[in-house]
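> 3D, please:
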Amino acid sequence: MTTSQILRRIGQAVVVLLVTFTLAFIMLSALPGDAVTARYSSPDLGLSPEQIAQIRESYGADESLFSQYLTTLGGFLVGDFGYSVQTGTAVSTLLGEAVPGTFVLAVSAFLLAIVLALGISILATMDRFYWIKEFFQALPPFFVSLPSFWLGIILIQIVSFRLGWVPVIGTTTVQGLILPTITLSIPIAAPLAQVLIRSIEEVKAQPFIVAVRARGAGELWIFFRNVLRNALLPVLTIAGILFGELVGGAVVTEAVFGRAGLGQMTVNAVANRDMPVMLAIVVIAAAIYILINLIVDLLYPVLDARLRRSEKA
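Model prediction:
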């Protein structure tokens, strides 16, 4: 991949992120009500209209929508996400406290999803035991249909309350990560396994596999050295997309398990109409999604020699 191609794809990613920010800002601004007014107009606070107007001015809520857009965009470009209307804390501080926990959960779930997808795909493409093959080929569609919040509730009921294996109250850091990781990984493993099973079957039917087998190579060698290695390339793209979606899935999972992270932060922001926090979460999630897919897009020609030859041609 040439430098111009890399720069063009980076530019496309920046444009997508800018469009995402703009659409998120417009949609959040179009929501009924005003977070500043809702937060400070309560009679219990005893604030006068003049004081509320001063607070609105401090948050820039009295400016025109276009002026607010430019101010907010300029702040985001330098890492200033504004201040939470609900708590008055800098949004960057809130993100700094919430993102690490969500990131650890997303990475743990993604790694477990890869292990599950590989295991299911290998067992689902075995030719010797037909019933095992049929069973594991049916698992991915079943896993896809499981809502993460429902799966989390079922795991809490069975694993925690009935069996008592993993507590959900007063947990250690590791214990508090087990059930959310399983909950988040299963729906992600399903599409990975579906793509990998189809890719393995396609590679096994290629002529070069017949040629390798004719040379006397063992079946295990053929599968792990030739079939699986080539079948993993199409999975790379879907893996990047799914990892980007993990942030959104982690929000729901964290809300179910009461974990401190972007999930709890999002729920509180939506409940209090805290626009600066909601906008920051949307943009951060979109930035992670776009960055992961950009990395996958740039890595694909490195891993697939056919793309390098086509680009040179």
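> every contact and neighbour count from this point should use C-alpha atoms.
Fine.
> please verify my assumption that Val227 contacts Ala205.
No. Under the criterion of Cα atoms under 8 Å, Val227 makes no contact with Ala205, lying 9.6 Å away.
> another one to check against the first:
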Amino acid sequence: MASGGGEATSVTEEQLADLRAEYGLDQSAWRQYATRLLDAAHGDFGASVQTGEPVRRVIAEALPPTVQLTATALVLAVVGGAGLALAATYTRLRRLRQLLLSLPAAGVSAPTFWVGLLLIQVVSFRWGLLPAIGQDGWRSLVLPSLTLSLPSGAVLAQVFARSLRTALAEPWAETARAKGASRLRVHFAHAARNAALPPLTVAGLLLGNLLSGSVVVETVFSRAGLGRTTAQAVGAQDIPLVLGVVAFGAAVYVLANLLVDLCYPLLDPRVRAGRAVTA
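This next block holds a predicted model:
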């Protein structure tokens, strides 16, 4: 019997029978499926093969550092992506606009692990500004958050810039300028709000990418968290823990997109008007 991908160990038939009974493997396939499905519906994914602790407890203990990391990365992605898109669509300097619009493509193309190693090499080893590994205070959170936020912020910048250009080409933008509204006001107060729905939708979708990206980032920066726990569970073939993490990630993904849908009426009055007419 293999343990965690290591060398095989010999066990007695009695021990095998006890293990089968403990994990329900002595039952029929349909009964196992029904039992696992019912337990999963109640949030019970059994015990971790590595530690013997309930999967729910393992996830709960590993979750706080990952929440801190992904929340910080999401804020950086939204602020950085929105700022880059607003600056690129507002400037009248053609070369500067082309340069700013080319940055998101580079951010999307750069592998997360390579960005993390590059930041460690330059910022930590060469300049000595921030710690390379660990999670001691806010300083150790900067590099992992930047690494995790880069691809998501780049995607948001691409979507928001395209949406801004579409909004600024609408007739109402010309009408607002004709009535005396400044270019700055039209761009940042009116166009930005009308163009916010597509990037908001993408932000909800990117939350799943942030959770999956935490596996790489927490491994590169040696941070404890749900991502690193998942990587260790996969390496140790800890199926109950892997299934629990996957189910948790799916639930977070669905909840995030539900919250995004609920935010639509706050940004676009046309959504509220459409719902009122339908009602």
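> about what we covered before: of Val227 and Ala205 of the first structure, who's got more company?
Per other Cα atoms under 10 Å, whichever of Val227 of the first structure and Ala205 has more neighbours is Val227, with 22 against 11.
> doesn't the more buried one lie inside a strand?
No. Assigned with DSSP: H, G, I helix; E, B strand; the rest coil, Val227 of the first structure falls outside any strand and is helix.
> any idea how far Glu202 of the first structure is from it?
9 Å (Cα to Cα, to the nearest Å).
> longest helix in the second structure, please.
Assignment by DSSP state H gives helix 55-90 as the longest helix of the second structure.
> any idea which helix or strand comes after that helix?
Using DSSP states H and E, the helix or strand that follows helix 55-90 of the second structure in sequence is helix 94-109.
> for the very next helix or strand once past that following helix, give me the average deviation versus the first structure.
Using DSSP H and E, the helix or strand that directly follows helix 94-109 of the second structure along the chain is helix 112-119. Compared with the first structure after fitting, helix 112-119 of the second structure deviates on average by 1.0 Å (mean Cα distance after the TM-score superposition for the first structure).
> tell me which residue lies nearest the centroid of the second structure.
For the second structure, the residue nearest the mean C-alpha position is Leu210 (1.8 Å; Cα atoms, centre = their mean).
> that one sits in which helix or strand?
Using DSSP H and E, Leu210 of the second structure falls in helix 197-220.
> for that helix, name the packing helices and strands.
Helices and strands touching helix 197-220 of the second structure, by 3 or more Cα pairs under 8 Å, 6 or more residues apart in numbering; DSSP states H and E, are helix 55-90, helix 112-119, helix 139-168, helix 226-235, helix 239-267.
> before we move on, back to that, please name the nearest non-neighbouring residue to the residue nearest to the centre of the second structure.
Thr70 (6.1 Å; Cα to Cα, 6 or more residues apart in numbering).
> what residue of the first structure matches up with the one you found?
Counting by TM-score structural alignment, Thr70 of the second structure lines up with Ala106 in the first structure.
> cool, Leu103 of the second structure as well?
So Leu103 of the second structure corresponds to Leu139, using TM-score structural alignment.
> again with Tyr90 of the second structure
Aligned counterpart of Tyr90 of the second structure in the first structure: Met126 (TM-score structural alignment).
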